[in-house]
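K.L.:
With the sequence up front, the predicted model follows.
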Amino acid sequence: MMDNQTISPRQFMFIVLLFSIGSSILIIPTPAAAIAKQDAWIAVTLSILIGCLLVLFYNKLGQLTEGETFVQATISVFGNWFGRLICFFYLSFLYILSALVLRNIGDFMTTQIIPETPLQFTHILFLLVVIWGAKLGIEAIGRSSEIFMPWIVLLLLFMVIAVAPQMNLENIQPFLGEGVKPILSASTIMVGTPILEMSSLLMIYPYIKDEKKIQHAWLLGVIFGGGVIALITLLSILVLGSDLTSLNNYPSYEIAEKINIAGFLEGLEIIVAIIWMLTIFFKLVFLYYATSVGIAQFLKMDDHRPLLTPLGIGIIVLSIIAYPNVAFYEDFVSKTWLPYSLTNGLLLPILVMAGILIKRVFKKPKTGASPSGKNS
């Protein structure tokens, strides 16, 4: 293990929850409504079930790795050459994902809140805090998630109550009006982001104290996190309608702009911006930490912290050149991201699990050997 830091299953649940909401809450309602229309919220709910199945698989893989991170387990099973090749693709996935999440917050800030500010400046400022969080380690990230979680819940509740008068139940009718096929198609959006991205959580599996409670915490995190995205998608359709939701880049921010309490309490959309910045921060700081720890283990380094600054410079550059415009990004998400995340979020973990199981079958039991203890 990189360091002796640990987190509780409760803190892990909050990390999963915030990771699930992350940038997904900004980017999922629009394409989901474009495909499934008024039934987009059903598509999101369906993808939560897929997420739960994937959690059972990830948890089993985490148990089989016996106190090693995904990178360590892959190298120990497949050896230095082939194992490192698999790790290279996996770590590239985490790194690219980190850059895309940074770009999500940058685009949101520069289009909705501070349009006069250069994109690079927003990225640098945001990433400075992320680097500091990753430097403090997973224990600090876990504790911070506990501190901020109640505030995020309160702000979400306030938003739901405040936009309630603007809701129109006719906007979600007719039920299953487009049939089942568009719902199944739209559910793949959330499967790509953030469900398959949860393979990154295997990088902190050994850091969680009580192994018996990990699965329960992980499932709760996915269910609650997915539930928030489903709720925001439903709210967007109820307030704006499916057509406006599909046309607006940030429908959740748009509905917050419609908050009007007693005719004088307006301009409260910054509350929504605070929620999104917090959830995106936690997703990004976790991904950044997992990437730096993974690369340090890949390079056989004892400490991941010297890598934080150079990785940050690379992420800022990559986040700027990742896609030139929104049209390119939408095309990338709809055509490329799902197969890419399927490869790294499902196929590589299946390959590693198969390798571990095959190695166990052929491994001769050593007589008189004491069972190896799990790192804590």
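P.N.:
Cool, the structure landed.

K.L.:
From now on I want contacts and neighbour counts done on CA atoms only, so please keep to that.
P.N.:
Noted.

K.L.:
pretty sure Leu238 is touching Pro165, no?
P.N.:
No - the pair Leu238 and Pro165 does not pass the contact test of CA atoms under 8 Å, sitting 10.4 Å apart.

K.L.:
In terms of neighbours, single out the busier of these two.
P.N.:
For Leu238 and Pro165, the more surrounded residue by other CA atoms under 10 Å is Leu238, and the numbers stand at 23 against 12.

K.L.:
Contacts only, for the more buried one.
P.N.:
Residues touching Leu238, when contacts are defined by CA atoms under 8 Å, 6 or more residues apart in numbering, comprise Gln166, Met167, Asn168, Leu169, Glu170, Asn171, Ile172.

K.L.:
and the nearest residue to Pro251 once chain neighbours are set aside, how many neighbours?
P.N.:
Leaving out its chain neighbours, the residue that sits closest to Pro251 by CA to CA, 6 or more residues apart in numbering is Thr245, at 5.5 Å. A count of neighbours around Thr245, defined by other CA under 10 Å, yields 28.

K.L.:
next up, a second structure to put side by side with the first:
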Amino acid sequence: MTTPTISSNQFRSIVIYTTCGTALLSLPTTLANIVSQDAWWIPLVSLLLGFPYVLLIILFGRWFPNDTFVIMLTRLFGTWFGKIAGVLFLLLPFLSAPHHLHFFTQFIMTHFFRDTPSIILTASFMAVVTVAVYRDIEVIGRASELTMFIFIFSVLLFSVFVIQDVDTSYLKPMFQNEPRTYVETILFMNSRIVAVHMIILLVLFPRNIQDKRKAEHALISGYIIACLLLFITVFLSITILGPELTKIQLYTGFKLGQRVEIAGIIERLESFLYVIFFITLFFKLAIYLYATSFSFANIIGIRNHEPLAIPFGILITVLSMTEFKSMIDDSDFYFLGSLYLIIPIAYIIPALMLITGIIKRARANEPIIPKQASEANTQNHHDL
């Protein structure tokens, strides 16, 4: 069976969408509630401190350029332990997707479809995502590339119109919190934004990218662009709304959009936020569902993973409507429950992969850091 592939540009778009997602709306409030006016520089520091994790993902990709993530695990840990680690990994996208779906449903019910039953909105949106995943990664890749211009244009247009209200006095005084608070905030962002999504992207990186050398550049550039977009979002929220108002505004972007008023002609640009949020969450959930169905197929030995997108899409929809009764339940999972998934899956498993891989490659007299990932396009990888 031919491996479906996407271009490096399409992969870059997927990285941006997956990394941003719901954080474009919720991150300013989250950070402001922890470190107040210092929230604006947290994304920049997290960008730097999270970069080694991105390099670690690239290293795994060079070790196993033509393997799926589950196969990577079985090569390193053996068949049984590798599949057990694969099952643990499977829980990360599968249990994270209902949270994001619920957050999106509450968002559009609050601002657009107040009288529409939540089950209709949830099921309709997830149905579109499921169809995309059923059509496989090539369709998702093409769609991400086609919508990237709309996404970037909407972000830039919105930023240009609200930047006139920036007040840097909101940034002072700086560093008024305990050092431990800043450390915890940076670790939180690295865990929720960087580690979770980089490890999930191993499902298709670099196996499903046409040029594996360019795939590495696309991963790095996509990561940097996504973090800068998050920085812009947080900076504008803090400097325009102020830290106190940002703390209580769950959807800060809409509050910013309502402030736009230029000569009575251009005003209330919150609809652009809806476009941005819809696009990013669609691709985030598509990658979550793709990672779930594809990894499960790998674990049980099924070649055709597309039909699995339907039952998993239904399960995610049901979990979204039954496990989250309110935004309080949603918040509890985001800040507490999800950590039980992130720590073992996004930190412990990669650490064990790194240690085991280094030992096996050293015993086999293979270089720890292969020079060129692109060479693997035409070469068969042998077991460690």
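P.N.:
Everything's here; your move. All of these numbers come straight from a predicted model, not from anything done at the bench.

K.L.:
about what we covered before: so the residue nearest to Pro251 of the first structure sits right up against Ala32, yeah?
P.N.:
No - with contacts counted by CA under 8 Å, Thr245 of the first structure stays clear of Ala32, the gap being 9.1 Å.

K.L.:
For the stretch 201-350 of the first structure, which segments count as helices?
P.N.:
Listed in chain order, the helices of the stretch 201-350 of the first structure (DSSP state H, counting those that start in this stretch) span 214-240, 242-247, 251-257, 269-298, 308-321, 326-332, 338-342, 348-362.

K.L.:
Hmm, Tyr207 and Gly62 of the first structure touching each other?
P.N.:
No - with contacts defined as CA under 8 Å, Gly62 of the first structure does not count as touching Tyr207, sitting 11.0 Å away.

K.L.:
Mind listing what's buried along stretch 159-178 of the second structure?
P.N.:
For stretch 159-178 of the second structure, burial by neighbour count (16 or more other CA atoms under 10 Å) applies to Ser159, Phe161, Val162, Val166, Tyr170, Leu171.

K.L.:
List the contacts of that stretch.
P.N.:
35, 37-38, 236, 238-240, 242-243, 256-257, 259-260.

K.L.:
how does it look with 6 Å?
P.N.:
For stretch 159-178 of the second structure, the external contacting residues (CA atoms under 6 Å, 6 or more residues apart in numbering) are Gln37, Thr239, Ile240, Gly242.

K.L.:
Excluding covalently adjacent residues, which one is nearest to the last one?
P.N.:
For Gly242 of the second structure, ignoring the flanking residues on the chain, the nearest one in space by CA to CA, 6+ apart is Tyr170 at 5.7 Å.

K.L.:
doesn't the one you found fall inside a helix?
P.N.:
Yes - using DSSP: H, G, I helix; E, B strand; the rest coil, the assignment for Tyr170 of the second structure is a helix.

K.L.:
Kindly name the residues of the first structure that line up with stretch 35-53 of the second structure.
P.N.:
Using TM-score structural alignment, stretch 35-53 of the second structure corresponds to residues 36-54 of the first structure.

K.L.:
what does the matching stretch rub up against?
P.N.:
Stretch 36-54 of the first structure is contacted from outside by 32-33, 172, 182-183, 186-187, 191, 195, 219, 226, 230, 233-234, 242, using CA under 6 Å, 6+ apart.

K.L.:
The helix or strand hosting Met159 of the first structure against the second structure, how far on average?
P.N.:
When secondary structure is defined using DSSP states H and E, the element that contains Met159 of the first structure is helix 138-163. Mean deviation of helix 138-163 of the first structure from its aligned counterpart in the second structure after superposition (mean CA distance after the TM-score superposition for the first structure): 1.3 Å.

K.L.:
What's the first helix or strand after that helix?
P.N.:
On the C-terminal side of helix 138-163 of the first structure, the closest following helix or strand by DSSP H and E is helix 181-190.

K.L.:
And that following helix, what's buried?
P.N.:
When burial is assessed from 16+ other CA under 10 Å, helix 181-190 of the first structure yields the following buried residues: Pro182, Ile183, Leu184, Ala186, Ser187, Thr188, Ile189, Met190.

K.L.:
angle of the longest helix along the second structure against helix 270-300?
P.N.:
Ranked by residue count and defined by DSSP state H, the top helix of the second structure is helix 79-111. Between helix 79-111 of the second structure and helix 270-300, the angle formed by their directions is 160 degrees, by axes from the mean of the first three to the mean of the last three CA atoms, to 10 degrees.

K.L.:
Which residues in helix 79-111 of the second structure does the neighbour count mark as buried?
P.N.:
When burial is assessed from 16+ other CA under 10 Å, helix 79-111 of the second structure yields the following buried residues: 82-87, 89-90, 92-109.

K.L.:
So which other helices or strands are in contact with it?
P.N.:
In this structure, helix 79-111 of the second structure packs against helix 69-77, helix 270-300, helix 309-322, with contacts taken as 3 or more CA pairs under 6 Å, 6 or more residues apart in numbering; DSSP states H and E.

K.L.:
Relative to Arg143 of the first structure, how far out is Leu308 of the first structure?
P.N.:
Leu308 of the first structure sits 21 Å away from Arg143 of the first structure, taking CA to CA, to the nearest Å as the criterion.
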